[in-house]
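> The amino acid sequence is not available; the structure is as follows:
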C-alpha cells in the first residue's frame, strides 16, 4: 500500500523534482560543443589567410560536346582489344545505348563506368571539343581525362582555359606524339621564370596508360611560393576548360585488317586521324597507309569516362568557403572586410588600406575608412589665409586613372624641362608626400606620388572663379614635394587628380556636373594640376557663398 502511494506521488510530482535539479547539473547531462573556429581568424581574432577546401571543380558541372555518338540517329562505334574489334550501336533516343556528355562529370564509379562517346570520326569532320564550365574562377591544380576501356586513344589534343567565362581562350597544355611537327613545340622544354606561364607539349602515347593528366604547376620554378607570384596565380586561374581532340592513335593493324570486306577497303587505306583544320601550314598530319581518308564505317571515335578538374574556389585568401546564392551563382563567403565573387575588392567604406591578396605572412585585411583628411564642411578666414589657392569649379568629366596616368607619363617623357625641374627641387627622402605623409618621392611614378602605387582618378574641371592664387615665392608649400606656385590658375579648363582610395571613402564625394569650392596648397599636386592633400578643402558650392568669398578676398590682405 505504502509503495503504491510513493509511486503515485512520484508520478504526480516528477516534473517538480526535475525542476529542482540545478542548472549546472542539468547542462552537464549534455555534451557541450564549442562554436567552430573561423579559419580566417586565429584564436585572438586576428585575421589570417584562409582558403576553401580542395574539390573536384568539374563534379556535376555542365559539359558541352561538339559531337556525341547517336545524336543524329543510330550509329556504329567500335572498340579494339587484343587484336580484335567489337562494334556496337549508339542512339541518344535509347537511354541504354546513349553516351551523353553529362557522363563525364557524374559520380565516377569503377564498378559502373559511364562514358561519353563522340560520333565516328571521318576525314571531313571538324575537331571534337569538350567545353566545361566551372561557374566561377577556380585556382586549378590538375586536369585529368579518364579513358573508356578498349576505346581508341587520342594521339594529339590541346587543353585550353578561359578566365572570362568563355569569351577568350589560351592554351593550357598540348599533347601529341609529334609535338614539334603538329604544334611547333618541343616535346621536352626547359622551363624558367621567364616562360613558366607558357603551355608545354607532352607525349601522351605511352602504352597501358588509361588516363591523360596535366598538372598546372609541375616543373614551374615559382610554384613553391605561389603567393608571391602574380604570374602563376593568373596561370592557374580559370572559369572554363576546353579540350580539343585533333587525332586518334592508330589501332593495332591486325585489328584493322580483321574488318568485314565492306569496311576493310576503307580502313586498309589506313586513315585513323582527324585533320588539324586550324593548325599551322604543313602540320596537317594524317597517318595513312594508302592515302584515302577513313569513313564512319570504321567506328573510330573518342571516348572519355571521367573529366576531373582539381582545385580550389578562388577567393584570394579572404574566404574559407564558397556557396551558391539565391540565383544559383557560386560566390566566396568573404572575410577580412572584402567583397566580390572572388573577394577581389574591399567592401564599401573599407578603403583605408589598399586591397591585396592574403598571404601566409600577411592577411591584408581591408581597413575601415578613417577620419577624412579633406575638410568638407567648414571654412573660415584662417583656413582661407593658409591655402595657396581658392577657386570655384564645375566637374565636367571623369577619366580612369590607368589611361590618364599612362598618357601623362608619355607626355612627361617627352618634356625634359618639367622632369629636370622636379629632380632639381626634390631629393629622395627630403620631403613629405602629400598623399601618404611618408618621406619619399618617386618621379618615375608621376603623376601618382603614392609610393604604394594606389590608383588615381582624373577629373576635368571648368574653373569659373578664382578667389586666391599664390605668387612666385609666396607658396606655403615652397619646401615640399612640388612647391611651384600655381600661377596658371585662371578661369577655364583644369585637371584634378585624386587618389581612388579617397574617392571610395567619399573624402571628398565628387559628382560630375556639380560645382565645388576648392582650396589647397600648390605642394599637393604637380604644376598644372590640382590635387588632394591633408590641407585641402572641398565643399559643394552654394550660390550665397560668392559674397562670402569676396569678403575673404578683401580681408585676406591682412593675413599673417
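Structure received. Since this is a predicted model, take the numbers as computed values, not measurements.
> Please make it C-alpha for all contacts and neighbour counts, starting now.
Noted.
> From the centroid of the chain, which residue is nearest?
Closest to where the C-alpha atoms of the chain average out (Cα atoms, centre = their mean) is residue 137, at 6.2 Å.
> Mind giving me the packing neighbours of the strand or helix carrying it?
Residue 137 belongs to strand 128-147 when assigned by DSSP states H and E. Under the contact definition 3 or more Cα pairs under 8 Å, 6 or more residues apart in numbering; DSSP states H and E, strand 128-147 sits against strand 63-65, strand 211-215, strand 237-248, strand 303-313, strand 330-332.
> Tabulate these (TSV), appending mean neighbour count and distance to residue 467.
Output for those, formatted as TSV (neighbours: other Cα atoms under 10 Å; distance: least, Cα to Cα, whole Å):
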stretch	mean neighbour count	distance to residue 467
strand 63-65	19	66
strand 211-215	15	66
strand 237-248	23	54
strand 303-313	24	56
strand 330-332	22	51
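> ok, back up a step: does the residue nearest to the centre of the chain really touch residue 343, like I thought?
No. Counting by Cα atoms under 8 Å, residue 137 sits too far from residue 343 to count as a contact (11.1 Å).
> this is the other structure I want to compare:
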C-alpha cells in the first residue's frame, strides 16, 4: 500500500513538474520559429509564430536636441543647486570633462550613476520660454514591453509632453501629458492610468502625478506600459495569453505600444512655486540622468533574433520573409500575399509563412524518383514518396535503400532481414543463396519444388544460420522482390 501511494505521489510530482516546465509556453513567449517533427513521411519543419527577446533599447538609440545649442557649458555658466537659490556655485563647462553635461549622459553605461547627467542652459532669457525637444530614434520599429522611465537630476518639469512616431519622425502623436496643473497647461482634466479600463486604455491623458517640483522622491517620470497590459493580463501579468490574444485581434492596441521614435517635449522647468523668481534664474533648468526604454524589435512574428549592423537594427527573418521588420516575402516566395504571424492559437500561434510563387515552383529541385511530383507543393515543399525523406526527397528512411528508381524497402540486411542457410546479402537488394536453397531469404530447399521430393542429404551442403521464417511473415515485408 505504501509503495502504491509513493508511486502515485511520484506520478503526481512528475505531472506537476512537467506542467510547470511548460507553463511559460502557455503565456506565449514565442521564442522558437520552427522545430523538426517526425511524421510517417519523415522529418518535416513545423513552423510557429516567433518574436525577439525584450531588451534595453537605449543601447541602440540616437539622440538629437532641438534647439541644438540648448546643452549648458558653451559658454560656461554657473547654476544653483536643486531647490536652493542661494547655492549658485555649481559650474557647467563643455570644455572640461568633469564639468560637462552632454546629451549622451542621459543614458551612459557608467552603471547609470546619478552624478552623470545631461543638463540644459539655465532660464536666463526669462520670460522667453525655456523649451527643449529630446528625440530618441532607433531607425527600426520597436514594440514596448515595459514602462518608459525618465529620471531627472533637476526637479521634474512643470509641463511636459511625451510623444511617439510610427513613421520615423515624419509625424507625431501624443503619448501622455504631464503638468502640475493639467487644466491650466493643456485644458485637460487630470487623470491617472488607474482611471482607465480595457475600453479606454488607448485614451491620451494628462497626469499631475509626476510633476511636483522639489519634493522628496520627485525625480522620476513614468509612462505606464505595464499598467495598461494589466487591464488584459491581470494585475501581476499572470495571463499573458489573454494580452497576446487582444494584441492579435485589435490592431489599434498593437500599434499603441509600437514606435520608431520617442520625443520628450520639455515645456516649462520645475519652479516649485507659482511665480518664477527672477532674481535667481540660474535655479531653473532641465537635467536628466537616466532614460530607460525596454522593448523588442518588431519582426511581425517572423523572427527571434535582431542584430545590429552599421548602427542599425535588423530582424533575422524566418518563414521566407525579408526586410528590416520581416515585412515582405522573399523573392520567389510571393505565392500568396504577405501576412504577419499570429499570436493565436495560444501558445504556438500561426506562422503564416511565405510560400513559393507559381512561377518559381518548378525551381526549390525535387528529386523526380523520390518525390511524388518534380516540383514543390503549395506550401513550398517537396512531397516525398514512401520511405523517402530530405528537403528534395533524395534520402531514404531507415529500412529503405536507394535503388535506381528511388527508395525501396530492404530485401535483406545485417540485422533484421538476414539471409538464411548461409545466404549472402547483396547490397540490401537480394540474398545470394547456396545451390540447395532458394526463396527471398534463402529459407526454402530447392527440392521442395521438385515433384520427386527431397532426398535425406539434399540440404547437407548448407548450414542454417537462424530459424526459418514463415512465408507469410516474409511476404508481409512491403515491396519485397523475388529474384
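All right, it came through fine. Keep in mind it's a predicted model, so treat the numbers as computed, not measured.
> overall similarity of the pair, as a TM-score.
Between these two chains, after superposing, the TM-score reads 0.56 (TM-score structural alignment, normalised by the length of the second structure); 298 aligned residues with a Cα RMSD of 3.0 Å.
> circling back: the next helix or strand after the strand holding residue 137 of the first structure vs the second structure - mean distance after superposition?
Following strand 128-147 of the first structure in sequence order, the next helix or strand is strand 154-162 (DSSP H and E). Compared with the second structure after the fit, strand 154-162 of the first structure shows a mean deviation of 1.0 Å (mean Cα distance after the TM-score superposition for the first structure).
> Strand 154-162 of the first structure maps to which residues in the second structure?
Across the second structure, the stretch matching strand 154-162 of the first structure (TM-score structural alignment) is residues 157-165.
> try stretch 499-518 of the first structure
Stretch 499-518 of the first structure lines up with nothing in the second structure when matched by TM-score structural alignment.
> end to end, how far does that stretch reach?
For stretch 499-518 of the first structure, the first-to-last residue distance is 16 Å (Cα to Cα, to the nearest Å).
> quick revisit: residue in the second structure paired with the residue nearest to the centre of the first structure?
Using TM-score structural alignment, the equivalent of residue 137 of the first structure in the second structure is residue 141.
> my guess is residue 308 of the first structure contacts residue 60, does it?
No. Using Cα under 8 Å as the test, residue 308 of the first structure is too far from residue 60 to be in contact (10.2 Å).
> Identify the contacts common to those two.
By Cα atoms under 8 Å, 6 or more residues apart in numbering, residue 308 of the first structure and residue 60 have these common neighbours: residue 105.
> measure the nearest residue to residue 64 of the first structure once chain neighbours are set aside to residue 424 of the first structure for me?
Excluding the flanking residues, the one nearest residue 64 of the first structure by Cα to Cα, 6 or more residues apart in numbering is residue 131, at 5.1 Å. Going from residue 131 of the first structure to residue 424 of the first structure by Cα to Cα gives 59 Å.
> more crowded one of these two?
Remark: of residue 131 of the first structure and residue 424, residue 131 carries more neighbours, 20 against 8, as counted by other Cα atoms under 10 Å.
> Which one of the helices and strands packed on strand 128-147 of the first structure lies nearest to residue 320 of the first structure?
strand 330-332 (7.9 Å; Cα to Cα).
> Trace that closest one over to the second structure and give me the residue numbers.
Mapped onto the second structure using TM-score structural alignment, strand 330-332 of the first structure covers residues 313-315.
> Quick one: map residue 340 of the second structure onto the first structure.
Under the alignment (TM-score structural alignment), residue 340 of the second structure pairs with residue 357 of the first structure.
> Tally up the residues packed near that match, please.
With neighbours defined by other Cα under 10 Å, the count for residue 357 of the first structure comes to 19.
> Tell me who's in contact with residue 101 of the second structure.
For residue 101 of the second structure, the contact set (Cα under 8 Å, 6+ apart) comprises 71, 72, 73, 92, 93, 94, 116, 117, 118, 119.
> make it 10 Å
71-73, 92-94, 116-120, 287-289 (Cα atoms under 10 Å, 6 or more residues apart in numbering).
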